[in-house]
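Visitor: coords below, sequence missing:
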């Protein structure tokens, strides 16, 4: 496939990253700004708590759009036609101590200070709480292979890099007030100022009225917490802008062309867009996405710690499966909890296997295509599917089947034990020859330990179910040792169809097998499980079940 074929297909694609990129291309038809500089994508992070998957998804989704834009203009990542900035708002005031952090009392003593000036509660050698959280975010972004530039708000404020932008805000102080005050409650409006000074006495970020003394010099006047009237510079890290003003200031100062944000910031986007215009800039294009919810349907919060962390997902599933789960339908809410991981893992591999055989228009809608580009795949001039990492290959065992196996083996199962069973099912069952399967076994063991084993309960069979199980045991006693999983599946089917066992449909039969033998309501193809677990082991499982009832 040539680059021109990719460009043509990309410009007709209905996949959401291409739809977003096509809107940006209307803004810059030549694929660059008028001065020839790269198109700038930005993603923001508030380091008031440990980064969670909601933070990561914004970088990933923005990268999807960035790479889609490059495809539209026929550029490769190394051409430098685009930039991605991951911006951390670590000058923001520390408003509340998250309940999931250590050293709560110490943190409480530093409330209202900029996050970059709050000590690290983890005692991990970082200069601040924000620096610790920034490092955690960057660690994962680097692990995934993103290409990005990290910018900390504190660096820009304290170095003076934002000083000219701050002077611009001070010069337009009244115009910004005219935008913001009508949106605020009376009590809030009484103390609102676009700029928040840092108290010289307490180091707190202050929410107080501010008088602009000299915009060009950056001088402001305000009443400090001790009641004294203070006149000081707002430059060089001595002040912080209100969130909506800060958002707009960054857009203008950095020249941001695309930034997406969550539905909870819809009003922020509106007001910040108006402020950006006052400051002489333009609101960037962007997508408003739905928020992630926990298993109870509640919004994920850094302060509550009720969402999965990046590390937790990676204990139970691959980084590719995380990206796969994030990809679809950004405008639809998704629940984010441990229960979604197994299907995400298996769906990722199903789409990965399918990619190489798909026509180009279908490839561009396949999440695996976008994931490959997000971390540097498809870098050559010829961008056929064969260059996608792993395109066309598959896992010899599904994650769901592995989970059923380790569930039967119990919480004490280890990797060597699992590999010994895989010899019944996988050709060349050797970790060195199947490194990705080896990683998947680690994930399955961890998932079983934390989610399955603590709640696993196999029920006793009814009388008719016991009769069907005895029939299955008799069949297994007579099958040849080299019988295939498909032939075993057929044998299981035939038993479920027999009228004397009283199953209304085959689903009832398989549900009974799952509940009685595996302790689950859903499960794998039983032929595959029996082949993997082994004929004699499966018969022993049936024998144990028959001992419980029937």
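Guide: Arrived safely. Quantities reported herein were computed from a predicted structural model and do not represent experimental measurements.
Visitor: only C-alpha atoms for contact and neighbour calcs from this point on.
Guide: Noted.
Visitor: Remind me what the helix or strand containing residue 439 packs against, helices and strands.
Guide: Assessed by DSSP states H and E, residue 439 sits inside helix 435-447. Judged by 3 or more C-alpha pairs under 8 Å, 6 or more residues apart in numbering; DSSP states H and E, helix 435-447 is in contact with helix 310-316, helix 399-409, helix 415-422.
Visitor: of all the ones you listed, which gets the most neighbours per residue?
Guide: Of these, the one with the most neighbours on average (mean count of other C-alpha atoms under 10 Å) is helix 399-409, at a mean of 22.
Visitor: hmm, who's touching that helix?
Guide: Residues from elsewhere that reach helix 399-409, judged by C-alpha atoms under 8 Å, 6 or more residues apart in numbering: 342-343, 345-346, 413, 418, 440-441, 444-445, 447-448, 452-453, 456, 518, 523-524, 528-529, 532-533.
Visitor: go on, stretch 104-121?
Guide: By C-alpha under 8 Å, 6+ apart, the surrounding residues in contact with stretch 104-121 are 47-48, 90-97, 101-103, 126-132, 154, 203-206.
Visitor: Tell me the buried residues within those residues.
Guide: Among the contacts of stretch 104-121, those classed as buried by 16 or more other C-alpha atoms under 10 Å are 47-48, 90-94, 97, 126, 128-132, 154, 203-206.
Visitor: Now, those residues that are in helices?
Guide: 129-132, 154 (DSSP state H).
Visitor: and which of those residues is nearest to residue 317?
Guide: Each of these was scored against residue 317 by C-alpha to C-alpha, and residue 132 proved nearest at 24.5 Å.
Visitor: For the closest one, list the residues it contacts.
Guide: 120, 124, 126.
Visitor: Can you add distance to residue 9 and give these back as a markdown table?
Guide: Formatted as a markdown table, those follow (distance: C-alpha to C-alpha, whole Å):
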| residue | distance to residue 9 |
| --- | --- |
| 120 | 49 |
| 124 | 49 |
| 126 | 47 |
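Visitor: Got another one to weigh against that:
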């Protein structure tokens, strides 16, 4: 695909970001024509990768994909790990807590691995990050802050920091508390004896020698070169230095880092670099509308999500409106799953007829989230003939606990459906059983029908009895249900479907009811109605 494939730029947000990236590259002082665009994501390896890590890398990947499709030029993603950061506190979810307490303040790459599997705590979590990104098929280049510092890749930039040290202090100091302002320096020496990352004032800067002179808490004087990994920078200055040294073109970050982005942008310009273009994404909220916090544990983990839905549904959730705050809790999973399935279906339809449609119609593919989720290649057998919501309703009504029972309903509806030729449906069946058991079954509440609802339900059962052993399509059944509601003057008509869901299924929302009857069975639906009428 190349730029010539587009008569107009697609409206999907990754293409909007790609346009920003194109404009940024045009404005750069440096000659970048022969270099791939560089998109960066950052990772703090004091903790394990989490759902936010997935979201940031996935979204950055989609911008990269859009940029390459739009321009035909190359680009790469740098997954940068801040493993030179000093360990401030011991994470609660790791072993050997007492051992880690003895190493507080040291760079993560110099602290023993509490899991005992890698050379350092930083190396362990870096390996977890790479395994995590590989699991989801992201294309990236991994970078370790420790390696870049120690191998001299930042040396020239660090000498530049030394040259403009006081200018950097002048923009950062006003943002600090008074006690920190008096001693602030962007340069943090690594204590040559204790290995701790020191936050101390600089007594002297020797620009010619490329060193800083400072005292530790005991008053001992040290002269430390800023090169070769003997110092690191305060993180906001470090972020800016990295943009400057590596020529980062694009990086997204959360709303909580808006002020940090502004400050790092100023520092990058002081160094003489061009700050990257940026997308600020909104933060996730829990079921109470509160900001998700790892320390509170009020969010949803990747493992929890994938227990109830396929990974593509999580990608779909992350794709939707990144600039809008969204609840990240279990009840968003079914909707995200069915949105993904619908987008896959739409893409497959366009692919099937794209040679015979107008260019504007063909370009809908590039606005389709599934095109991004699958990196522009529609997988075979990617979709499902049955929605996730329908599977949940079948499991709910039949109180299903075993996959073979659900497959019994599905095969009665379509004898050609099997786990082998419908791998996504097979995965959805297992996920639906887990979701039903944990979230639907404990919360089912059936209400009794009111007088006018009893009359309508009785009529629906009568209409269904007339079908007998005849084969009736889901659309015909839907029309029958619709007609009964209309004849009984439900206003608005959705109140009739609300009655079906609440009285027959024990829930507030439900599926297209004609399809439900076709899957569940006409006789079984009659029995369901009779049971509800008996309760009344």
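Guide: Thanks, I have the structure now. Just so it is clear, the model here is predicted, and its values are computed rather than measured.
Visitor: mean per-residue distance, the helix holding residue 439 of structure 1 to structure 2?
Guide: In the superposition with structure 2, the average deviation recorded for helix 435-447 of structure 1 is 1.4 Å (mean C-alpha distance after the TM-score superposition for structure 1).
Visitor: residues in structure 2 matched by that helix, start to end?
Guide: Counting by TM-score structural alignment, helix 435-447 of structure 1 pairs with residues 423-435 of structure 2.
Visitor: Any figure for the gap between the spatially most central residue of structure 2 and residue 238 of structure 2?
Guide: Most central in structure 2 under C-alpha atoms, centre = their mean is residue 55, positioned 2.3 Å from the mean C-alpha point. Residue 55 of structure 2 is 23 Å from residue 238 of structure 2, where distance means C-alpha to C-alpha, to the nearest Å.
Visitor: Could you do residue 250 of structure 2 as well?
Guide: Distance from residue 250 of structure 2 to residue 238 of structure 2, by C-alpha to C-alpha: 16 Å.
Visitor: quick one: which of the two has more around it?
Guide: residue 250 (26 against 21; other C-alpha atoms under 10 Å).
Visitor: What is the equivalent residue in structure 1 for that one?
Guide: Using TM-score structural alignment, residue 250 of structure 2 lines up with residue 258 in structure 1.
Visitor: okay but its match is in contact with residue 286, surely?
Guide: Yes - the pair residue 258 of structure 1 / residue 286 is scored as a contact, 5.3 Å apart, by C-alpha atoms under 8 Å.
Visitor: intersection of neighbour lists for these two?
Guide: By C-alpha under 8 Å, 6+ apart, no residue touches both residue 258 of structure 1 and residue 286.
Visitor: which one in structure 1 is aligned with residue 71 of structure 2?
Guide: Per TM-score structural alignment, residue 71 of structure 2 is aligned with residue 73.
Visitor: Neighbours of that match, how many?
Guide: For residue 73 of structure 1, using other C-alpha under 10 Å, the count is 22.
Visitor: List the contacts of it.
Guide: Contacts of residue 73 of structure 1 by C-alpha under 8 Å, 6+ apart are 7, 31.
Visitor: same question, residue 282 of structure 1
Guide: 251-252, 273, 276.
Visitor: related to what we said a few turns ago, what residues sit buried inside the match of helix 435-447 of structure 1?
Guide: Within stretch 423-435 of structure 2, the residues that count as buried by 16+ other C-alpha under 10 Å are 423-426, 428-435.
Visitor: Also stretch 125-143 of structure 2?
Guide: 125-126, 128-130, 132-133, 138, 140, 143.
Visitor: Of those residues, which belong to helices?
Guide: Here DSSP H is the test, and the buried residues of stretch 125-143 of structure 2 give 125-126, 128-130, 132-133 as lying in helices.
Visitor: any idea how far the aligned partner of residue 340 of structure 1 in structure 2 is from residue 281 of structure 2?
Guide: Aligned by TM-score structural alignment, residue 340 of structure 1 pairs with residue 332 of structure 2. Residue 332 of structure 2 sits 19 Å away from residue 281 of structure 2, going by C-alpha to C-alpha.
Visitor: Over to residue 391 of structure 2?
Guide: For residue 391 of structure 2, the distance to residue 281 of structure 2 equals 33 Å [C-alpha to C-alpha].
Visitor: Tell me the secondary structure of residue 76 of structure 2, please.
Guide: Following DSSP: H, G, I helix; E, B strand; the rest coil, the label given to residue 76 of structure 2 is strand.
Visitor: same check, this time on residue 377 of structure 2
Guide: If you use three-state DSSP, then residue 377 of structure 2 falls in the coil class.
Visitor: What of residue 222 of structure 2?
Guide: strand.
Visitor: Can you report how many residues lie near it?
Guide: 16.
Visitor: Format the buried residues of stretch 125-143 of structure 2 as TSV; extra columns: distance to residue 38 of structure 2.
Guide: Listed next are the buried residues of stretch 125-143 of structure 2 as TSV, based on distance: C-alpha to C-alpha, whole Å:
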residue	distance to residue 38 of structure 2
125	24
126	20
128	23
129	20
130	19
132	21
133	18
138	15
140	11
143	13
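Visitor: pretty sure residue 268 of structure 1 is touching residue 246, no?
Guide: No - taking contacts as C-alpha under 8 Å, residue 268 of structure 1 lies outside contact range of residue 246: 10.5 Å.
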